[in-house]
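Engineer: heads up, no residue letters with this:
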């Protein structure tokens, strides 16, 4: 399963990258995604979440300067809230309480320009106050807290914008 999710996510990212700037691109790999701390249990929900996060990385990648590429290896995901099973065939219920259920994403990254790595490292993205902060993302976006963390990391680490 992990290989098919990774390949599907990679294909989605490559397709999106082709639609964006021709010389800038983002590749997202999910490393042992079946061992992630907290993503949906149902394979179709898991694929949906991982594909959506890969698309978001690709969207952010459109702001990379021409000639730069970003490779991200996601090594763990713990989504905001806690998931509770519901009846068969329906989406599980994710409850957000703002306690010890904040989102965490662990990753490795390499930013390259013209084939040369210009910046690389590891990061552990987390937001203990995820419910207490405003977001520009829609309340209807189930991954808004994770996306906000990714965007803040991308701006600070990859684009090196000042806060």
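Structural biologist: The structure has been received and is ready for your questions. No experiment lies behind these values; they were computed from the predicted model shown.
Engineer: CA only for contacts and neighbour counts going forward, please
Structural biologist: Noted.
Engineer: For the host helix or strand of residue 56, buried residues please.
Structural biologist: Here residue 56 is covered by helix 43-61, with elements defined by DSSP states H and E. By 16 or more other C-alpha atoms under 10 Å, the buried positions in helix 43-61 come out as 46-47, 49-59, 61.
Engineer: How about stretch 115-125?
Structural biologist: For stretch 115-125, using 16+ other C-alpha under 10 Å, the buried residues are 120, 125.
Engineer: Contacts for it, please.
Structural biologist: 103-112, 149-150, 153 (C-alpha atoms under 8 Å, 6 or more residues apart in numbering).
Engineer: And the furthest pair within the residues you listed?
Structural biologist: Spatially, the most separated pair among the contacts of stretch 115-125 is 103 and 112, at 27.7 Å (C-alpha to C-alpha).
Engineer: Compare those two and say which is more crowded by neighbours.
Structural biologist: A direct count of neighbours by other C-alpha atoms under 10 Å for residue 103 and residue 112 places residue 103 higher, at 23 against 17.
Engineer: Okay, one more to line up with it:
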């Protein structure tokens, strides 16, 4: 006796699968390397375990670089090598525990190099980047307000837009 296995896909499921496939088809890849993180200016937690905080912070930034790279043409690769991070704010003792205090004088900074490679690994663009957002608490915080590392993400948005806007415009 032969068994026939049928597959029924509703129109909604087919549209969902198609849109998911298309959204990833037009995205570049990203690779992030963290060089000597023990020397970074400020990647310190408050009362959290330092290693877990660093891992969580790196993972969040890696996901954000991937989100930015998704705006670039497919089969390209955005390689990032981070050499320094200074998170917005500063860790201070508050009563009986350490907390991160966010003030204008503790601006976010990030130093990294980047390479944008084509599908055949030809270098399309590269550079050394030293970001510092002295105006991080004024005006632009709405976009990532409820996200971790919102000030750093705003700073990366500005860099990405300035650096890759012609490339992104050509994709649309």
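Structural biologist: Good, I have the coordinates. If you're wondering where the values come from, they're calculated on a predicted model, not measured in any experiment.
Engineer: TM-score of the superposition?
Structural biologist: Remark: TM-score between the superposed chains equals 0.77 [TM-score structural alignment, normalised by the length of the first structure]; 141 aligned residues with a C-alpha RMSD of 2.4 Å.
Engineer: Which of the contacts of stretch 115-125 of the first structure sits closest to residue 4 of the first structure?
Structural biologist: Proximity of these to residue 4 of the first structure, judged by C-alpha to C-alpha, is greatest for residue 107, which lies at 19.4 Å.
Engineer: Check the offset of the longest helix belonging to the second structure from the chain's centre.
Structural biologist: Ranked by residue count under DSSP state H, the longest helix found in the second structure is helix 150-171. Relative to its chain's centre, helix 150-171 of the second structure lies at 11 Å (C-alpha atoms, centre = their mean, to the nearest Å).
Engineer: the inter-axis angle of that helix versus helix 50-69?
Structural biologist: Orientation of helix 150-171 of the second structure against helix 50-69 (axes from the mean of the first three to the mean of the last three C-alpha atoms, to 10 degrees) gives an angle of 20 degrees.
Engineer: Tell me which other helices or strands helix 150-171 of the second structure touches.
Structural biologist: Counting contacts by 3 or more C-alpha pairs under 8 Å, 6 or more residues apart in numbering; DSSP states H and E, helix 150-171 of the second structure is packed against helix 50-69, strand 123-132.
Engineer: what range in the first structure matches the shortest one?
Structural biologist: What it means is strand 123-132 of the second structure. Per TM-score structural alignment, the counterpart of strand 123-132 of the second structure in the first structure is residues 117-126.
Engineer: Can you state the mean residue-to-residue distance of the matching stretch versus the second structure?
Structural biologist: Aligned to the second structure and superposed, stretch 117-126 of the first structure gives a mean residue distance of 0.6 Å (mean C-alpha distance after the TM-score superposition for the first structure).
Engineer: chain center to that stretch, what's the gap?
Structural biologist: With C-alpha atoms, centre = their mean as the basis, stretch 117-126 of the first structure stands 13 Å off its chain's centre.
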